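# here is my input, please return the structure:
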Amino acid sequence: MTSISDDEFGRLLTDFEHTADHLETRDAYGTAVELPHMAKWAAGEHDDLEWLHGWCVTLRAHVTAGRSVRRARIVSEPLSDYQRWSYSIALPMVDAGEDIRWVPRCRLSSIAIPGNDFYLFDDRLVVFLHYAGNGLATAKTISTDPHDIELCRTAFEAVWSRAIPHREYQPV
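This next block holds a predicted model:
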């Protein structure tokens, strides 16, 4: 596996041909972009979500071009503060065309899941997302190994088949 930069990853998020499938397995993350907005939410302050605008524009462009963006979030219940916040900001992305689904961790006991979150692009390339214990991103690695791709494709589809669409999921 080869490390990639944030810029290279950003290019992959816009340049795929057909599908981008994202599996999230952690109960908390801590990206530099998100932390200030989550802090506002925790303090009960209003967030206009303008910081999501660029991603929503990208999602609309994907939908217009016939591309699919799916995100499956594996969550422990009751939800962590991070996931409650994440749920509270998901609707603009769903409205822009990202199919976000939630699956309680207890539904997945018999599913083999890779050790890291990932994006699978066009069933031909996988980007593994690596995090520190506190949820901060530490690295991104890329693989075109057929075994990695098959593991991620199979895991994603198994999780997806048990996941609940965002508009139907009721946070616990």
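
# please make it C-alpha for all contacts and neighbour counts, starting now.
Will do.

# residue 97 and residue 69 touch, don't they?
Yes: the pair residue 97 / residue 69 is scored as a contact, 7.4 Å apart, by C-alpha atoms under 8 Å.

# give me the common contacts of those two.
Residues within reach of residue 97 and of residue 69 at once, by C-alpha atoms under 8 Å, 6 or more residues apart in numbering, are residue 59.

# C-terminal to the biggest helix by length in the chain, what's the next element?
Longest helix in the chain, counting residues (DSSP state H): helix 146-160. As assigned by DSSP states H and E, the chain's next helix or strand after helix 146-160 is strand 164-165.

# tell me which other helices or strands that next one touches.
strand 99-104 (3 or more C-alpha pairs under 8 Å, 6 or more residues apart in numbering; DSSP states H and E).

# alongside the first, I'd like the structure of this one:
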Amino acid sequence: MPDLVSFEDVSHFFEDFKHTAWRLETQRGYASDLTSPNWPRFQRGETFGYNPDSPWHINVRERTMQGKRFERVRLVDQPPTEGQRFLLASGLGNVEAGEDIRNLCRSDAQRIGLPDYDFWLFDSRTVIKFVIDSEGTTLGVHVLEDAESVVRACQIRDAAWHHAVPTREFEAQVPSSVRALTFRPAVSPSVHGCVSCASRQNVSGAYGSLRVWPRGAPRTGVRTLSALTA
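Have a look, this model is predicted:
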């Protein structure tokens, strides 16, 4: 494993990438969000949109106008934690800036074999893997460019993206009140109780029990992500 470096040491990737920047977010809360100026706004129930004073929003808009893509999949518990509800609310501003953020119930992520760590994947060739402590504080990151790590990250991305729900659609399933603690599904949950998957497919539909196939392979049999990478 490469040495642990600070997140600041890899921040240049967000401006230097050529095509895609993709993120998996698995935590139930991030310490940095508690110090965000958006946190008090979230507590007051304010809405979020594009912020021309936000360096992140400015960079996202500039890159996406060049045809590049910022994408994320965020795991959400049932009921969502306060930190996850903050990201659902504030994430709408990121979407307006140009990000494509999608959400996936943790139970479904576990079922298809997604990992429990965070990472960024740049241009399908560089993985920035986070080391986060139990309090949600980022201790540093590992920069991985070996073939095994990159292929694994690409497979995780493809599986997560296949089942995740766009953030506006997902956020509509969550009560607008910042104090609400449970989903209010607009559709009946699946037998697994996951609102996100129920909103995209019925239990006996084409995807059934969250099947995952390699690209180009005949869609027969059930294969989890772990089976693909075994």
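
# TM-score for the pair, please.
The TM-score (TM-score structural alignment, normalised by the length of structure 1) is 0.89; 170 aligned residues with a C-alpha RMSD of 2.2 Å.

# sec struct for residue 128 of structure 2, please.
When classified by DSSP: H, G, I helix; E, B strand; the rest coil, residue 128 of structure 2 comes out as strand.

# follow-up on the earlier one: neighbour count winner among residue 97 and residue 69 of structure 1?
residue 97 (22 against 19; other C-alpha atoms under 10 Å).

# residues contacting the more buried one?
59-60, 63, 69.

# aligned partner of it in structure 2?
Residue 97 of structure 1 maps onto residue 98 in structure 2, with residues paired by TM-score structural alignment.

# tell me the secondary structure of the most centrally placed residue in structure 2, please.
Computing the C-alpha centroid of structure 2 and ranking residues by C-alpha atoms, centre = their mean puts residue 73 first, at 1.9 Å. Classification of residue 73 of structure 2 using three-state DSSP returns strand.

# that one contacts residue 25, doesn't it?
Yes: between residue 73 of structure 2 and residue 25 there is a contact at 6.3 Å, judged by C-alpha under 8 Å.

# follow-up on the earlier one: who's in contact with the residue nearest to the centre of structure 2?
23-25, 101-104, 160-161, 164.

# what does residue 67 of structure 1 give?
17-19.

# just these: which are in strands?
residue 19 (DSSP state E).

# got a ChimeraX select line for the buried ones in the contacts of residue 67 of structure 1?
ChimeraX command restricting those to the buried ones, with burial defined by 16 or more other C-alpha atoms under 10 Å:
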select :19
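
# could I get the contacts of residue 67 of structure 1 as a markdown table with distance to residue 83 of structure 1?
As requested, those are exported to a markdown table (distance: C-alpha to C-alpha, whole Å):
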| residue | distance to residue 83 of structure 1 |
| --- | --- |
| 17 | 30 |
| 18 | 28 |
| 19 | 24 |
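
# list the ones among the contacts of residue 67 of structure 1 that structure 2 also has?
By both residues aligned by TM-score structural alignment, their matches' C-alpha atoms under 8 Å, the contacts of residue 67 of structure 1 still in contact after alignment to structure 2 are 17-19.

# between those residues, which sits nearest residue 132 of structure 1?
Comparing these against residue 132 of structure 1 with C-alpha to C-alpha places residue 19 closest, at 27.6 Å.

# spit out the contact partners of the closest one.
Counting by C-alpha under 8 Å, 6+ apart, residue 19 of structure 1 has contacts 67-70, 120-123.

# same thing but at 10 Å, please
Going by C-alpha atoms under 10 Å, 6 or more residues apart in numbering, residue 19 of structure 1 touches 13, 62, 66-70, 119-124.

# of those residues, closest to residue 130 of structure 1?
Nearest member of the contacts of residue 19 of structure 1 to residue 130 of structure 1, counting by C-alpha to C-alpha, is residue 119, at 11.7 Å.
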